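J.: 3D model of this:
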Amino acid sequence: MTVDEADVAAVEAQLGRRPRAMIDVAHRCPCGQPTVVRTSPRLEDGTPFPTLYYLTCPRLASRLGTLEAQGRMREMTERLRSDPELAAAYQRAHEAYLAERDAIEPLGTTVTAGGMPGRVKCLHALAAHSLAVGPGVNPFGDEALAEVGEWWHTHPCSELTSGR
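T.: Okay, here's the model as predicted:
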């Protein structure tokens, strides 16, 4: 699969480095810029890379980082332990993630991303999953995205990646 060089350049500008093992853009901001990329289950050197969906938007990453600094992951993990329906939904998200990744290349591991299914570790990974697959799959990714709101409204993301 060939990745569009313009997308690679946009993601490189967002991350400040060349993206690793990028397969394609899994989600775009309403302004058209990449928000989430799908990555290969293995890096170019063969190292396993279990993070299938990688958040690239710096504005969204910053807002999610603020939520993390406020302790949202701890609060979410506590709710996960006390709400069987939420735990079951998060387990299903984990299983869906594994199935999607293993359809590309099985790694022989049940490690996914964001702490699934036993805890909430990284809102960036969970939000990336939600954006890539749509709402209703990853409850904590959906919740984090709802809390940050419309991150793209300040000004077009293209201004962030073009140096303006």
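
J.: all contacts plus neighbour counts: C-alpha atoms, from now on.
T.: Will do.

J.: Please report how far the residue nearest to the spatial centre of the chain lies from C29.
T.: Geometric centre of the chain, nearest residue: A128, 2.0 Å, by C-alpha atoms, centre = their mean. Separation of A128 from C29 (C-alpha to C-alpha, to the nearest Å) stands at 12 Å.

J.: What of Y54?
T.: From Y54 over to C29 (counting by C-alpha to C-alpha), the distance is 14 Å.

J.: quick one, what contacts the residue nearest to the centre of the chain?
T.: T35, V36, Y53, Y54, L55, G141 (C-alpha atoms under 8 Å, 6 or more residues apart in numbering).

J.: Touching both of A128 and C29, which residues are there?
T.: With C-alpha under 8 Å, 6+ apart as the test, A128 and C29 both reach T35.

J.: What number of residues are in the vicinity of the closest residue in space to T51 that isn't next to it in sequence?
T.: Using C-alpha to C-alpha, 6 or more residues apart in numbering and skipping residues adjacent in sequence, the residue nearest T51 is A113, 5.6 Å away. When neighbours are defined as other C-alpha atoms under 10 Å, A113 has 25 of them.

J.: And this one, please, so the two structures can be compared:
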Amino acid sequence: MSRPPFTEPSAADIETVSEQLGREARGVVGIAARDSQGVPAVVATSPRLPDGSPFPTFYYLCHPEAVAAASRLEAAGVMNEYNEMLAEDEELRDAYARAHAQYIADRDLVGEVPELAGISAGGMPTRVKCLHALIGHALAAGPGVNPIGDLAIERSGLKL
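T.: All right, here's what the predicted structure looks like:
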């Protein structure tokens, strides 16, 4: 897979994403994942928004079903379980650290923002903070890249 893994958004994509978010989509540079019907599920967002502010969440989850799935898991406290798994499993920690590095590398291909140096999203590389960001990364990068995102997708039963 070429990096970063996204396609240029069409005007219709931007309109769809804006509807999904309930606000104007900002800084979208690509569609990083789609559902089985071709509807945007994850956008790639510029690391610097049009107003100049830094934006670390490169892979932004926008599909309503995926957002709801992440929210259900967060409400159930699954992040605590995943944090315990990270604390106990060296292999998982190493894979999560690699996901963090890949996330930053993908974003840096679009633009490097000094304020974001070393920062990815979702709590990577040491904790699980936001399943929305981790699921977005896992959907964009594909299985096997972000282990916590993969676990969350599996646990949620999400099928896009």
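
J.: Need the counterpart of H124 of the first structure in the second structure.
T.: For H124 of the first structure, the aligned position in the second structure is H132, judged by TM-score structural alignment.

J.: Okay, and the aligned residue in the first structure for A101 of the second structure sits in which element?
T.: In the first structure, the residue paired with A101 of the second structure according to TM-score structural alignment is E95. Element membership for E95 of the first structure (DSSP states H and E) is helix 84-104.

J.: mean per-residue distance, that helix to the second structure?
T.: For helix 84-104 of the first structure, the mean deviation from the second structure after alignment is 0.6 Å (mean C-alpha distance after the TM-score superposition for the first structure).

J.: Pull out the buried positions in that helix.
T.: 86-87, 89-98, 101-102 (16 or more other C-alpha atoms under 10 Å).

J.: now the angle from the following helix or strand past that helix to helix 84-104?
T.: Per DSSP H and E, helix 84-104 of the first structure leads on to helix 123-133 as the next helix or strand towards the C-terminus. Helix 123-133 of the first structure and helix 84-104 are oriented at 70 degrees to each other (axes from the mean of the first three to the mean of the last three C-alpha atoms, to 10 degrees).

J.: hmm, back to that, out of the buried residues of helix 84-104 of the first structure, flag the one nearest to A13 of the first structure.
T.: A13 of the first structure has its nearest neighbour among the buried residues of helix 84-104 of the first structure in R101, at 25.8 Å by C-alpha to C-alpha.

J.: So the closest one versus S40 of the first structure, what's the distance?
T.: Taking C-alpha to C-alpha, one finds R101 of the first structure at 8 Å from S40 of the first structure.

J.: Need the overlap of contacts for those two.
T.: Contacts common to R101 of the first structure and S40, judged by C-alpha under 8 Å, 6+ apart, are L52.

J.: Please pull up the equivalent of G16 of the first structure in the second structure.
T.: So, by TM-score structural alignment, G16 of the first structure is matched to G22.
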